[in-house]
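S.K.: Sequence plus the predicted model coming up.
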Amino acid sequence: MKVVLAYSGGLDTSAILVYLKKKGFDVIAFCANIGQDEDFDSVKKRALELGASKVIIEDLREEFAKNYIFPMLRANPEYEGYLLGTSIARPIIAKRQVEIAISEKADAVAHGATGKGNDQIRFELTYMKFAPHLKIIAPWREWEFKSRKDLFDFLRKEGFVISYEEKLYSVDENLMHTSFEGGIIEDISKPYPDTIFKKTLPPEKAIDSGEEVEIEFEKGDPVSVNGERMTCAQIIQKLNEIGGRNGIGIRDVVETRANGMKSRGIYETPGVECILFARKSLEGICLDGNVRKIASFLSPIYSELVYKGLWFSPEREALQTFFDKISERINGKIRLRLYKGNFKILFRESPNSLYKKEAVSFETYGDMVKWSEGFIRTLGLRFLLSE
């Protein structure tokens, strides 16, 4: 039987590769480049040494940004304080994995997610959506190994040496964010170490001068940074750099997993944090208040669907239609000053702005002032009638 394995090059999926080989599978290793800091040549070499019959590495960064991150950001996503950086990464990996499995005429797909977390759900719902006929192999739910030390010993017994050290915490990185979980992070009575971050300086260590940045939006998506038009992936990367050196985007979150358990994660999302703050600020002048109210009701529902692996569900796609439609009005520019983890709006402008200074100003009067009495009495009619 042939299986396509979602392979990262780390200890867990390396052990899974050898485990599947021992069970008689022909293993194709698939590794997606979605912006993680990785030596992909080494990943390919390792997979071949471990016995993969084929290694496929694909650069999905632009597709990830354009077709997954940006559409999600139109919904102002947030799940219990978490911006969904890992949640949105799994569907693109799993979908491409399935496509490869079909083209390679594989019998199964496999992943390295544990039996307690959310990623197993995200991978497998995508597998089921696009290839329900494929067998799903989740080794962490079937083998006898209990720890990463067990995996290291297993590989050594099989004649392979994979670098191993007892990790203080686990790290998951992509273009959008880096997450830190497990190990010492699980002790909620203690603060996270400031040394963990890969994209962001802690605010107190950020540059003292601060920095200004201008972001332009078209139909709700950022299209340029400081006047320079870029691809979707380039925009996120550029804002990661700018936001990161100014201490933007660190969150310490205790969230409710799909299975109901509470889990702590430390997240750094500097670029997307800049995009969301800028977008919401521009949205405030572009969208009608009632539209924003409806969006605020629907955004948590949308976010939970993404969190629980339902990116390809009809309900998420239906909600996407709504958020895409209202985003058509979000056009314009906004300039921010970033300073040690904080934002200050310097200006915002839009051809679709609903903000009319002359109308709203306390310094001007006109017929609208006279209309107020009738509006108020109509609004309070139920009180007048209750006497």
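M.R.: Okay, I see it.
S.K.: C-alpha from now on. contacts and neighbour counts both.
M.R.: Will do.
S.K.: Show me the residue at the heart of this protein, geometrically.
M.R.: The C-alpha lying nearest the average C-alpha coordinate of the chain belongs to G85 (C-alpha atoms, centre = their mean; 2.0 Å).
S.K.: putting a second one here so we can go through both:
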Amino acid sequence: MKSSVKKVVLAYSGGLDTSAIVPWLKENYDCEVVAFVADVGQGEAELEGVEAKAIASGASSCHIVDLKERFAKEVIYPTLKTGAIYEGQYLLGTALARPLIAEAQVEVAKKVGADALAHGCTGKGNDQVRFESAFAALAPELTVIAPWREWSMRSRPELLAYLTERNIPCSASITKIYSRDANLWHISTEGGELEDPWNPPSAQVWTWTTDPEQAPDQAQNLMLSFANGELTAIDGTPYAPVAAIEHLNHVAGAHGVGRLDMVENRLVGMKSRGCYETPAGAVLMAALQGLESLVLDRSVLDYRIRLGHEFAQLMYDGRWFTPLRHAMLAAAESIAEPLTGDVVVKLYKGTVTVTQKRSPNSLYSSAFATFDEDEVYNQQHAEGFIRLYSLASRIRALHQQAGEQS
């Protein structure tokens, strides 16, 4: 198989792993390596000089594809409508970006006539499953190469030595503590002291958010306007999806909103600890849930909650390119149709709280819910409802009493 590979497209970041993968592929597969870089909003610092790094590592070319708009419109906003939260905490920052990155990588491979795809995911993580499941669905004819499952190198010093022997420049160092992944939606941090769950995260772990104890003493209110479950304006100013997420990350992050320190269950079976920062996500999820409480009836809301749980599992497990994803998003889209209105959230020292909400589709009626005298609800009607509602319990009790008396 190695001799049959002529051209491979590598998902390239410019970090230590992918810098080593470029020459390794050329040496072990005797093939041309094309670097592919996905811009999913990880920031200019991450992308600066990445093309030059790829060429210096031995890549024949480097394709940088801007995916931010597609990421927000095609993945983040639709997923928000499902209410997906993995294991009740994680807003799926890394998992959300992977399908789109894999899809764009396949598009580049077909464009340049490649016969193979490669990634830098380790054999321990979730991302190998996410990438390769996408490859299987989109380009099953292409060979997939996962160097971490093939080569003998197992540590940063070994990778650095490998690059040094080949005079390939790399900005990474042996002393790097953390492994980070950033995109428009979040930044994750793993490694270092976090590998011991008893160690609290140090200040160096958090990069997007202010320590809540050091956040402003004055709360800040934001009014978020939604149409059919999608954010349209902030404080009356229209915002496109990417700009809205960037703005909320900045504003909410300054108040320490969106931090999460979590031990999660990976798809491959082991537990891992990660610290996640998702300021915009925390605000948007809270606001949408506030709007749902006003607009959705109990049975629909109950179904949406179950849908959110199942969709989070689907996303985490890398099953984006499946018929089930289409069906679930269609259901979420239908549920979100009445989610139009305004929600005011208060940001204060790491918390986001919904304080006001209104919608033309609100099912809340003060005329019915008031504790004061009303003319629309006859409280005597509740007696018949309760009698029918508890009928099964009544019959069961009567049977038990009859049995005790016999």
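M.R.: Alright, I've got the coordinates. Since the structure is predicted, the reported quantities are computational estimates derived from the model, not experimental observations.
S.K.: so what number do they get for TM-score?
M.R.: Superposed pair, TM-score by TM-score structural alignment, normalised by the length of the first structure: 0.98. Supporting alignment: 387 aligned residues with a C-alpha RMSD of 1.1 Å.
S.K.: Check the burial of L10 of the second structure by counting its neighbours.
M.R.: 28 (other C-alpha atoms under 10 Å).
S.K.: what's near enough to touch it?
M.R.: Shown in contact with L10 of the second structure (C-alpha atoms under 8 Å, 6 or more residues apart in numbering): 22, 33-36, 105, 117-119.
S.K.: Is it within a helix or a strand, and which one?
M.R.: Secondary structure assigned from DSSP states H and E places L10 of the second structure in strand 7-11.
S.K.: once aligned to the first structure, how far is that strand on average?
M.R.: For strand 7-11 of the second structure, the mean deviation from the first structure after alignment is 0.4 Å (mean C-alpha distance after the TM-score superposition for the first structure).
S.K.: Hey, what's the angle from the following helix or strand past that strand to strand 7-11? Just curious.
M.R.: Sequence order places helix 16-29 as the next helix or strand after strand 7-11 of the second structure, per DSSP H and E. Going by axes from the mean of the first three to the mean of the last three C-alpha atoms, to 10 degrees, helix 16-29 of the second structure is angled at 170 degrees with respect to strand 7-11.
S.K.: Report the buried residues of helix 16-29 of the second structure.
M.R.: Using 16 or more other C-alpha atoms under 10 Å as the burial criterion, the residues of helix 16-29 of the second structure that qualify are 16-26, 29.
S.K.: With respect to R396 of the second structure, which of those residues is nearest?
M.R.: Here the nearest of the buried residues of helix 16-29 of the second structure to R396 of the second structure, counting by C-alpha to C-alpha, is D17; it sits at 65.9 Å.
S.K.: Map the residue nearest to the centre of the first structure onto the second structure.
M.R.: Matched by TM-score structural alignment, G85 of the first structure corresponds to G93 in the second structure.
S.K.: and what of E173 of the first structure?
M.R.: By TM-score structural alignment, E173 of the first structure lines up with A182.
S.K.: next one: A32 of the first structure
M.R.: By TM-score structural alignment, A32 of the first structure lines up with A38.
S.K.: Just to be sure, its match is in a strand?
M.R.: Yes - the assignment for A38 of the second structure is a strand, going by DSSP: H, G, I helix; E, B strand; the rest coil.
S.K.: Report the spatially nearest residue to it, omitting neighbours in sequence.
M.R.: V65 (5.2 Å; C-alpha to C-alpha, 6 or more residues apart in numbering).
S.K.: Can you report how many residues neighbour the one you found?
M.R.: V65 of the second structure: 15 neighbours (other C-alpha under 10 Å).
S.K.: That one in helix, strand or coil?
M.R.: Strictly by three-state DSSP, V65 of the second structure counts as strand.
S.K.: Counting neighbours, what do you get for the match of E173 of the first structure?
M.R.: A182 of the second structure: 19 neighbours (other C-alpha under 10 Å).
S.K.: Which residue, neighbours along the chain excluded, lies closest to it?
M.R.: Q42 (4.9 Å).
S.K.: Then E195 of the second structure?
M.R.: Closest to E195 of the second structure by C-alpha to C-alpha, 6+ apart is R273, at 6.7 Å.
S.K.: give the contact list for that neighbour.
M.R.: 190, 194-195, 197, 261-264.
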